[in-house]
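Participant: sequence first, predicted model second:
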Amino acid sequence: MTTPSNTSKLDRILAETQRERERGYREKALRMYPHVCGRCAREFSGKRLSELTVHHRDHNHDNNPQDGSNWELLCLYCHDNEHARYTDQQYFSEESLSTPKIAKATHNPFAALAGLMKKDD
C-alpha cells in the first residue's frame, strides 16, 4: 500500500524523468530546425524561445527517432490547438466508444404526400 508521501515522491521522480527525456529531444529539435512555429510561422529567439515546443507528429512521446522525423516545432498556442484537434478527432471518430450514438431517422413524413395531394384534385 502506498502512502500519500510515497505517492508524491513517486510522482516527483516520474515528472523529473519525463523532464530529462523532454530536454534531450527538445535540445536536438532546436539544433535541427529553424526557430519558427511550423503552423503560424512566428519566429522565436532569446527568452521567447521557451514558447517554442516540440510536437510529436504521431502524438507518441516515446517515438523519438534521431533524425527528428517525428518532431516539429510549434508555439505554445499552435501546440495546444493541435492537441485539442487531435482529442476532438479521437472523441468523435466513428470507432470511438465516446462518440454519441444517434439513431438514424427511419420515418419518412412525406411518404404519403403524393396520395394526399391527389385527394384535393
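Facilitator: Thanks, I have it. Numbers count the residues shown, from 1 in each chain.

Participant: from now on I want contacts and neighbour counts done on CA atoms only, so please keep to that.
Facilitator: Noted.

Participant: need the contact list for K101.
Facilitator: By CA atoms under 8 Å, 6 or more residues apart in numbering, the contact list for K101 is empty.

Participant: what residues of stretch 77-88 count as buried?
Facilitator: Neighbour counts using 16 or more other CA atoms under 10 Å place 78-79, 82 of stretch 77-88 among the buried residues.

Participant: just give me the neighbour total for T99.
Facilitator: 12 (other CA atoms under 10 Å).

Participant: now L52
Facilitator: 25.

Participant: repeat for T7
Facilitator: T7: 12 neighbours (other CA under 10 Å).

Participant: and S45, by the same measure?
Facilitator: 11.

Participant: just give me the longest helix of this protein.
Facilitator: Longest helix in the chain, counting residues (DSSP state H): helix 4-32.

Participant: so which elements touch it?
Facilitator: Judged by 3 or more CA pairs under 8 Å, 6 or more residues apart in numbering; DSSP states H and E, the packing partners of helix 4-32 are strand 52-56, strand 71-75.

Participant: want to compare, so here's the second one:
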Amino acid sequence: MSNPKIPDNGKLDRIVAEARRQAAERDQGYRERALKMYPWICGRCAREFTRENLRELTVHHRNHNHDDNPADGSNWELLCVYCHDNEHSRLTDHTGGSALTAEDAQPAATGNPFANLKSLLKRDS
C-alpha cells in the first residue's frame, strides 16, 4: 500500500508529459496558430481581448472552408463570438440556407404565379 503523503514521481512525470504533449498538439491547431499570428482584436468590432476573455475570440474562415488552413493564415480572421455568429447569419441569409448545405440547395422555381394575373383582372371589369 502506498503512503498518501509521499508523491508518486513517476505518476507526476506522466501527467506533466501528457499535459505538454496536449499543449503541443493544440499549438498545431489553426486557432492557436492564428492567435500567435494576429493581434487579439476582433476584425469587425475592434474589441480587444486578454487572456481572461480570449475564449470569446474565434477564428473565422473567410471562404467558409474549415479545411483550408494555409500556413500564412490568409483564410483566417479573428472575430469575437458575436461578430462570428453575425457573419454566419449573413451567409445563411444570402444563400437561403446554411453554408454546409448551400451546394445541395434546390434549383430556383421557374413558374410564374402572376402569369395569368392580367386576364384575371380583366375578367372582373
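Facilitator: Good, I have the coordinates. Here the structure is a predicted model, which is why all the values come from computation and not from measurement.

Participant: picking up where we left off before, flag every buried residue along the longest helix of structure 1.
Facilitator: Buried, per 16+ other CA under 10 Å, within helix 4-32 of structure 1: 22, 25-26, 28-30.

Participant: dump those to CSV, plus distance to L116 of structure 1.
Facilitator: Formatted as CSV, these follow (distance: CA to CA, whole Å):
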residue, distance to L116 of structure 1
E22, 70
Y25, 71
R26, 71
K28, 74
A29, 70
L30, 72
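
Participant: and the two most separated of the residues you listed?
Facilitator: E22 and L30 (11.9 Å; CA to CA).

Participant: nearest to the spatial middle of structure 1, which residue is it?
Facilitator: H83 (2.3 Å; CA atoms, centre = their mean).

Participant: the alignment partner in structure 2 of that residue is in what secondary structure piece?
Facilitator: When structure 2 is aligned by TM-score structural alignment, the residue opposite H83 of structure 1 is H88. Here H88 of structure 2, judged by DSSP states H and E, is contained in helix 81-95.

Participant: off-centre distance for whatever helix or strand comes next after that helix?
Facilitator: Downstream of helix 81-95 of structure 2, the first helix or strand assigned by DSSP H and E is helix 117-124. Taking CA atoms, centre = their mean, to the nearest Å, one finds helix 117-124 of structure 2 lying 52 Å from the centre of the chain it belongs to.

Participant: what's helix 117-124 of structure 2 in contact with?
Facilitator: Applying CA under 8 Å, 6+ apart, helix 117-124 of structure 2 turns out to have no external contacts.

Participant: and for stretch 69-76 of structure 2?
Facilitator: Stretch 69-76 of structure 2 is contacted from outside by 30, 34, 37, 59-63, 68, using CA under 8 Å, 6+ apart.

Participant: now, which of the residues you listed sits nearest G97 of structure 2?
Facilitator: Checking the contacts of stretch 69-76 of structure 2 against G97 of structure 2 by CA to CA gives N63 as the nearest, at 16.0 Å.

Participant: looking at the helices and strands packed on helix 4-32 of structure 1, which is closest to F92 of structure 1?
Facilitator: That would be, of these and by CA to CA, strand 52-56, which comes in at 21.3 Å.

Participant: relative to helix 4-32, how tilted is that closest one?
Facilitator: 100 degrees (axes from the mean of the first three to the mean of the last three CA atoms, to 10 degrees).
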